[in-house]
Every structure is written in structure tokens, then in C-alpha cells.
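# Predicted model, plus sequence, below.
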Amino acid sequence: MRTAEATFEEWASARLAALVRFAYLVTGSQDAAEDAVQTALTTACAQWSRISRTADPDVYVRRMVVNANISAWRRSGRRELSVAEVRDRPTGRFDDPGEQVARDDAVWRVCEALPPQQRAAVVLRYYEDLDYAEIARVLEVTEATARSHVHRGLSALRRELTTPEDGHA
């Protein structure tokens, strides 16, 4: 079935799980992810005749999810998130599954502290495996800006997750 011929309901049913997963990675919260997807799909439904004719409706709606998250973030007035300080990190492989869970949690807490555009760019690059041109389209920025967002986000992650004693994450 071609996207242009798909009804909104067919397209949304097929893409809902991926959109919620993407939104969760962008927002860091299941509730916020569901809210962002609901907001984006409500708008997309009203504009489906136009959106369905675009080259890639997925990119368009992903951008709507990112915008919905940024709008919610701005409305809440939150500019900073608390990040738990994790200093006792193992330097080798994880023998204890609990250590891996703690490490993943620490990485996610640092990701949550990134500005929304940087977090979205990092998620699009490393979780959605998009190239910089695709990230630029989703975020509606230039490719250089997309690269900058990813670079700055990764720099912040490295800075927060590098242990002072060994210089490694």
C-alpha cells in the first residue's frame, strides 16, 4: 500500500508503536511520550490529506512529535533537570546485571538533562540510526546544525560520564 493511498487510520495503526518508542527516547518518559504522540497524531489527522502527499510522512510526523515535546517542555518552564551524581562506576565489562542497569540509568539521566534539540538529535542518530541529512529534515535545521546538536550532545554525555581517575566512561 502506498502512503499517499493509505488512510490516516491505516498509517497511524502501522506506525504507532514506532512513534511512541521514538517519543520515549526523545522525552525520557512514557507519559510524555504518549502525550507528544497524541498531540502529533491529532494534528496529523486534521492535516492528513496534505501530509500523506509528502515524500515521507514518517519524517513529517516525527518532527511533529519533537515539536510537541519542545512545546510541552517550554510550557512547563523546566530549563534544568536534576541528575543523580554517579561516581562509583566500573571501568571494565559488567559482570553484575545490576551494574549494567545502573550504568544505563546514569546514561539516560544525562540524556534527560540535554536540551530538547540535542537530545532529539542524539536519539535520531544513535537510536533511530538516521544520517545527518535525515536528522536535519526531521528537526527542520541545516545539516551543519544537526551535526552540531549531535556533537554537543555527545560532548555533554562524555563530560558527565567520564570518570576523573581513568578518563574513560
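Received the coordinates, thanks.
# going forward, measure contacts and count neighbours with C-alpha atoms only.
Noted.
# which residues of this protein fall in strands?
With strands called from DSSP state E, the chain shows none.
# Quick one: residues contacting Arg62.
Going by C-alpha atoms under 8 Å, 6 or more residues apart in numbering, Arg62 touches 19, 22, 138.
# excluding its backbone neighbours, what's nearest the residue positioned nearest the centre of the chain?
Nearest to the geometric centre of the chain sits Val26, at 2.5 Å (C-alpha atoms, centre = their mean). In space, and not counting its chain neighbours, Val26 is closest to Ala120: 5.2 Å by C-alpha to C-alpha, 6 or more residues apart in numbering.
# so the one you found touches Val66, yeah?
Yes. Using C-alpha atoms under 8 Å, Ala120 makes contact with Val66 at a distance of 7.1 Å.
# Looking at these two now, which is surrounded by more residues?
Neighbours were counted for Ala120 and for Val66 using other C-alpha atoms under 10 Å; Ala120 has more, 29 against 25.
# can you tell me how far that one sits from Ala14?
Per C-alpha to C-alpha, to the nearest Å, Ala120 is found 22 Å from Ala14.
# didn't the residue nearest to the centre of the chain look like it was pressed against Val123?
Yes. Using C-alpha under 8 Å, Val26 is in contact with Val123, at 6.3 Å.
# Tell me which stretches of the chain form helices.
Listed in chain order, the helices of the chain (DSSP state H) span residues 8-27, 30-46, 48-51, 57-76, 97-113, 116-126, 132-139, 143-161.
# Second structure for comparison follows:
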Amino acid sequence: MDDAHDRAYADFVRERSHALLRSAFLLTGDQHLAEDLVQEALARTHRAWSRLERPSNAEAYARKVMYHAQVSFWRRPKVAESLPGDGLDQHGGSTEDPAEAAVRRVALRRALLSLSPKQRAVIVLRYFEDHTEVEAAQMLGVSVSTVKTQCARGLERLRTLVPDLRLLADAREAGR
């Protein structure tokens, strides 16, 4: 790779690695696994850098690698899931009781981990990263109908596991 490609890749890593890590954490539920997942995605992106049509495609490519690597990881013999600490970012300025917020985050995290890897990937893309169904389908390399199906099943499971999410969504809708 030449210097311009190296600089472009280094800029990409500097600018987007934090966002990739946030998504990876939501997918894995573990900071260390998330870091490994991002490292794998960035390494594969670096190898493919010269083949990417535009550097702007790099993030989509890295995310697709991340989601597929996560699904592959869960297809391997089962790994023990642990929930050490609460690694999700705190959103400042909230009037919500911090204890209730922490309980809700832990419950949501556990519920996300109970979803299938495909459902988790779709939920993260759609609701944590605000991608459209079409964008999520492209990133995951599946059809839009698969995204819709996995999303509906995942949301239903989340609503069953964390009833507070339904109440929170209802309260937000009433406030609009």
C-alpha cells in the first residue's frame, strides 16, 4: 500500500474505531470480546483496503465483517457468557434514577445476549445505530425480509424478557 492509502486507513481507524467498538460491545456484551471483534474487523478491512471502491465504503465493510465474525463466533462450541460490570455508556443529563437506569441497562444487556446472533445484529443495527431495514440488509448480506423477520422476532423476545422496555416505549410515545 502507498502512503496515501496508509494515511486514509489510519484516518478511518482514528475516526470510526470508537463507533465500531460501541457496536461490537452491544453485539458481544463483553468489552474484551468487543475489542477482539473490532481488531479482527479492522485487520480484514486493512487487507481489503485497496479493493474498496471508495474509502467511504470502509465502515460498511468493517461492520459487515464484524457482524459475520460475531455470528461465526456463536456457531463455534458454546462459550460461557459472563456479565462483568456494566460497560454501557451513561447518558448524562437524564432525570431518571441512576439505580433504575443501571438495572434497566443490565436487564437489556442480558436480554440482548439471549437473542440469536442474527437477531442481535439486526436489533443493534436498527435501534442502536438507526440504520434502515435496507441498510441493515446490505450490511449483513441478507434480504430485507430477513431483516424484518429477525427484527420482529428479536423485539418480541426483548419485550418478553424486559417488560420495562414496553413501558418505556409507551411513555416516550405519549410524550411526543
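Now that the structure is in, tell me what you want to look at. Note that the structure is a prediction, hence the values are computed from the model and not measured.
# ok, back up a step: now do the same contact list for the residue nearest to the centre of the first structure.
Counting by C-alpha under 8 Å, 6+ apart, Val26 of the first structure touches 33, 66, 69, 116, 119-120, 123.
# cool, Tyr24 of the first structure as well?
For Tyr24 of the first structure, the contacting residues are 30, 32-34, by C-alpha under 8 Å, 6+ apart.
# Could you measure from it over to Ala55 of the first structure?
Counting by C-alpha to C-alpha, the gap from Tyr24 of the first structure to Ala55 of the first structure is 25 Å.
# With Leu41 of the first structure instead?
Taken as C-alpha to C-alpha, the span from Leu41 of the first structure to Ala55 of the first structure is 18 Å.
# More neighbours: these two, which one.
Using other C-alpha under 10 Å, the more surrounded residue of Leu41 of the first structure and Ala55 is Leu41, with 21 against 11.
# nearest spatial neighbour of Leu154 of the first structure, skipping sequence neighbours?
For Leu154 of the first structure, the spatially nearest residue (C-alpha to C-alpha, 6+ apart) is Val122, at 7.4 Å.
# how many neighbours does that neighbour have?
So Val122 of the first structure, with other C-alpha under 10 Å, has 27 neighbours.
# Which residues are in contact with it?
The contact partners of Val122 of the first structure, by C-alpha under 8 Å, 6+ apart, come to 149-150, 153-154.
# Switch the residues you listed over to JSON lines; also include neighbour count and distance to Leu81 of the first structure.
Putting the contacts of Val122 of the first structure into JSON lines (neighbours: other C-alpha atoms under 10 Å; distance: C-alpha to C-alpha, whole Å) gives the following:
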{"residue": "His149", "neighbour count": "22", "distance to Leu81 of the first structure": "19"}
{"residue": "Val150", "neighbour count": "24", "distance to Leu81 of the first structure": "19"}
{"residue": "Gly153", "neighbour count": "24", "distance to Leu81 of the first structure": "15"}
{"residue": "Leu154", "neighbour count": "18", "distance to Leu81 of the first structure": "17"}
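# Could I get those residues in CSV, plus columns for distance to Glu10 of the first structure?
Formatted as CSV, the contacts of Val122 of the first structure follow (distance: C-alpha to C-alpha, whole Å):
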residue, distance to Glu10 of the first structure
His149, 34
Val150, 33
Gly153, 35
Leu154, 37
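# re the thing from before, how about the residue nearest to Val26 of the first structure, what does it touch?
Ala120 of the first structure neighbours (C-alpha under 8 Å, 6+ apart): 25-26, 66.
# same thing with Glu160 of the first structure?
Glu160 of the first structure sits next to Val110 when contact means C-alpha under 8 Å, 6+ apart.
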